[in-house]
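A.B. asks: When you get a sec, could you give me coordinates for this:
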Amino acid sequence: MKGKTILLIMPYGSVGGMERLALSFYKYYKNSGYEVKALKFISLENDIINFNQDELYFSNKDFYEMSSFERLQFYLGAPLKIRKIIKDLDVSHSISFGDMANLFSSLTFTNEFKIGSIHALKSVELQGNSFFNKLTKIGYRTSYKNLNKLVCISKAIKDDLIKNCGYKFSNMEIIYNPHDIEHIQKLAEESLTDPFEKNIITQNTILFLGRMSIQKAPWHLIKAFKLLMENGKTKANLVFIGDGNKEVTKHVTTLIDKFNLSDKVFFLGRKDNPYKYISKAGLLALTSYYEGTPNVIVESIAIGIPIVSTNCTKGIEELMSLKEVMESNDNITVESGIITPNMFKGKLEIPNNDSFISEEKQFSEALNQVLNNADFKENLLLNQRQLLEKFDIQSVSKKYLKIN
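C.D. replies: Model (predicted):
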C-alpha cells in the first residue's frame, strides 16, 4: 500500500507465541500491499521465525551471553537505534511485541502510529526485582503514554494492568490475537516423515508446545504425567516441542530420571511447523503459572485437538469456552477440553523440592479423562467455528492499525 510502511519489533525469533503472531501479521500486511520490515533485537542461527530480506536485527549475541555492562549498553542504545530505523525507512506504523519492544518503542519519540502489545499477566510476570522489570514498571506510569495504542490480548490482562500494575493511561484496547486459521489447518495436514517421531506421536501422546521457562512450569506437567503412569490404566507418552531456559530444562530432565520416565518423555526441540505435531497428538497440555491468551490454545482448537490447561489467567476461559466460567477449585469441563486449578503458589522460581501437590493430581485426572474419552474431541469439533470467530486475522489486523 503506497505510503504505508509497517515496522514489527520483537526481542527474538524463536517459536514462541509472540513471534508466531508477528509472522502472521507480517504475512497478512505484506499480502495486503504494505511495505513491511521486521526488527529482532537478538537474531540467532537457530531462529525458527524469519523474515528473509525484510529482517533487521541488532545483535546475534543472546542477552545471557552479555556482561551486565553490555546489557546496560544495549538497553540504553536500543531506542536510538530504533529511532534511526523508523526515520530511515519512513515508517508509518510500528507494532511492538512484549514489554522490551514496547518500552524501547515508547522512548524513540518518533511520529509514526505507535502500537504496543501486552501478552501476559504482568502483576505475576514482573514480581522479580530485576533491572528490566523495574524499568518496565516505570514505563507503565511514564513513557507508555507515548504509545498511540496499547493492545491487551484479553480483558484479564487489561484489568490486571489497571488494578495491579499502576497503569494510568487511556490508550489501552482489547484485541484478541489474530490467527490465519486456514494456513494453520493446511500445515497441520503435513505428514511426519521421521520414523522416530511417527512412532512417539500418536493419539496417546500428550504434547507441550512452547518455551521451557519458569512461566510455563513444565515440572508440574512431568509430575502430573508421573501420577498418570502410576494408575496403570492409561497408555501414554509426553512430548515437548520448544527450547528455552537451560536451568528449567535441567530441572525437568532431573525429574524425568528420578521418576524413571525416560522411555516415555521426549524432547524434540524447535520445529518450524509445530502444527503437524499437534494434529497427530491426543491432547495439548499447559501447566503455566500465568499467561495472556496463549496462541497455542487457539492453534490447537483450529486443528481440532482438545486441551488440558491450568486456569493460569481469566484469559484461558476466554479462549477455551463460549461462556463465562465460574472460579472453582475443581476441574472444569469446557467446549475445548478441561481447565484445572492454577498451580502458582506465589513465587516465580524453580521449586526446591519435588513433593506433589493436589493440583498436579487434578491435572493428571484431566489428562486421563481427555485421553480416554472421544467425546472431548467431538465436542470441540462441534463448537470449533464459534470458538474461533473472534480470532479472524483480517478483522484483527485492521483493528491494530485503526486510529481510535
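A.B. asks: C-alpha from now on. contacts and neighbour counts both.
C.D. replies: Fine.
A.B. asks: With adjacent residues omitted, what lies nearest to Glu54?
C.D. replies: Check again: residue 54 is Asp, not Glu. Excluding the flanking residues, the one nearest Asp54 by C-alpha to C-alpha, 6 or more residues apart in numbering is Lys37, at 4.9 Å.
A.B. asks: now the other sequence, so there's something to compare against:
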Amino acid sequence: MTQKKVYKIALISEQLASGGAERCAALLSQFFESKNIVVHHVIVIDKVTYAFSGTLLNLGLYKNKSNGILNKLQRLCIFKEYVQNNSLDFIIDFRVKNNPFQEFIIAKYVYKAPYIVTVHSYCTDWYFPKWSFLAKKIYTNAYGIVSVSQKIAQKITGKYHYKNTEVIYNPIAIAEIQVLSEEPVTLKWDYVLGIGRMDDGVKQLDKLIAAYAKSVLPSKNIKLVLLGEGLLRKALELQAHQLDLADKVVFLGWKENPFKYMKQAKYTVLSSKNEGFGTVLIESLACKTPVISFDCLSGPSEIIKNNYNGLLVENQNVDKLAQAMNLMIEDTTLYQFCKQNALESVRRFSLETIGNKWLEYLKINVS
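C.D. replies: As a prediction, the model looks like this:
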C-alpha cells in the first residue's frame, strides 16, 4: 500500500494581527491543518492576536533595537535555514514587499520550494519594485501570483506582464463570525458603522464623517460608530467636533470582536480610497448586515450586488455616499431586501470554499 504524502506549507506574513492579509493567513492555516497538511508560519513582527494553527517562527523576537544590517542578515539567515530544514512543498507569501533588494534575495536564494506571491491591494507598488525591468523579472521563478480580486489580477497582467496569475478571494469563517456576532453590545441607540485603521488616509474615514454630516442620519438620531485606532484619530475627532457632531460620531477604538457591532448596526459603510478586497464588507454581510461602499479599486464591485445586498456608490463622490446612506434608512423595503440576502450572498467566500480553491490551485489531493 502506497503511503499517503504529507504536504508541508509555510505561510509568510508580517504578523498574525491587524490586517486582512494576516487574517487570511491565519484562517488558511486552520483549514490546511484540518486537511492534515503540516503548516509553518513565519512572521516578521512580534505581534500575534489571531488564532492560527501550525508551528510558528517569530523573526520579530530576533530583532534588536538598532535593526541594523547585521541584525537583518542574521534574521535572513535564520529564515533561510528554517525554509531549507523543513523540506517545504509550498511557500505562500502574504507580506507587503517594499524593499526590492531584500525581496530579490528572498525570491532567488531563500525560496527553494515552489512559492506563491499574494497581492492584497490595488496599490501594486507595495508588492512589486518600482523599477519596471526588475518588477517584470523578480517573480519569474514563482509558482504563481495570487490576487484577491479580478481588478488586481488585470493590473498585474497588464502592467507587469505576468501570465501565471490567479484570483482567490479572501476567506471568512462564517460560523465563527456568527457566534461572535451574538455577543451583547451595550450601545443603546441606532447606528451605522465604519471600520478601518486610522494610521493613513486609505480608509478615508474623514469622507465617511463628511457624508454622514450631509445625510439625514444625525437628524434622525442615528449615530455613526467608528472602530479603529491610529495617528489620525484626533484629527477625525476634531472634524466631528467642527461639524457639531461630537455627540453623534462615536469613536470606540480597536475592538477584538468587531462582529457584534456589525450585527447590531443598521449597515456598514466602506469609504476607502482603494482596497484589495474589502473583507470588512463580507464580514458585515456574514452578520446579516447590509453594506454601502464606494465603487473603488478594487474589491467592492466583486462583493456587492447593487440593490441586492447593499449599495455601490460612484467612486469618491461624497454627496452620492450621503444619498446612499439616506436611501438605506428611508427605503425600508430595499433595506429589508438587502438584509435578507446578506448572508447567502457571501457563502461563496466561506473558509471551506476558498480553502478548497487553494488546494485545487496547489494541486493537493487530500481525499
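A.B. asks: what's the counterpart of the residue nearest to Asp54 of structure 1 in structure 2?
C.D. replies: Taking TM-score structural alignment, the alignment pairs Lys37 of structure 1 with His40 from structure 2.
A.B. asks: Average offset of the helix or strand hosting that match relative to structure 1?
C.D. replies: His40 of structure 2 is part of strand 38-43 when elements are defined by DSSP states H and E. Mean deviation of strand 38-43 of structure 2 relative to structure 1 after superposition (mean C-alpha distance after the TM-score superposition for structure 1): 2.0 Å.
A.B. asks: hmm, who's touching the next helix or strand after that strand?
C.D. replies: Later in the chain than strand 38-43 of structure 2, the nearest helix or strand by DSSP H and E is strand 55-58. For strand 55-58 of structure 2, contacts defined as C-alpha atoms under 8 Å, 6 or more residues apart in numbering pick out Val39, His40, His41, Val42, Ile43, Val44, Ile45, Asp46.
A.B. asks: Output those residues in TSV; the columns should cover distance to Gly230 of structure 2 and neighbour count.
C.D. replies: Output for those, formatted as TSV (distance: C-alpha to C-alpha, whole Å; neighbours: other C-alpha atoms under 10 Å):
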residue	distance to Gly230 of structure 2	neighbour count
Val39	32	22
His40	31	21
His41	27	23
Val42	26	22
Ile43	22	23
Val44	21	20
Ile45	18	17
Asp46	19	16
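A.B. asks: Show me what Ala188 of structure 1 lines up with in structure 2.
C.D. replies: Looks like Ala188 of structure 1 aligns to Ser181 there (TM-score structural alignment).
A.B. asks: Verify the stated contact: that match with Glu283.
C.D. replies: No: Ser181 of structure 2 lies out of contact with Glu283 (C-alpha atoms under 8 Å); the separation is 10.1 Å.
A.B. asks: Neighbour count for these two, which is higher?
C.D. replies: Glu283 (26 against 22; other C-alpha atoms under 10 Å).
A.B. asks: Show me what that one aligns to in structure 1.
C.D. replies: Checking TM-score structural alignment: Glu283 of structure 2 goes with Glu299.
A.B. asks: before we move on, back to that, for the match of Lys37 of structure 1, list the residues it contacts.
C.D. replies: For His40 of structure 2, the contacting residues are Lys8, Ile9, Ala10, Leu11, Gly54, Thr55, Leu56, Leu57, by C-alpha under 8 Å, 6+ apart.
A.B. asks: same deal with Ala113 of structure 2?
C.D. replies: Ser87, Leu88, Asp89, Phe90, Ile91.
A.B. asks: Which residue in structure 1 occupies the aligned position of the second one?
C.D. replies: The alignment partner of Leu88 of structure 2 in structure 1, by TM-score structural alignment, is Val91.
A.B. asks: how near is that match to Thr110 of structure 1?
C.D. replies: 9 Å (C-alpha to C-alpha, to the nearest Å).
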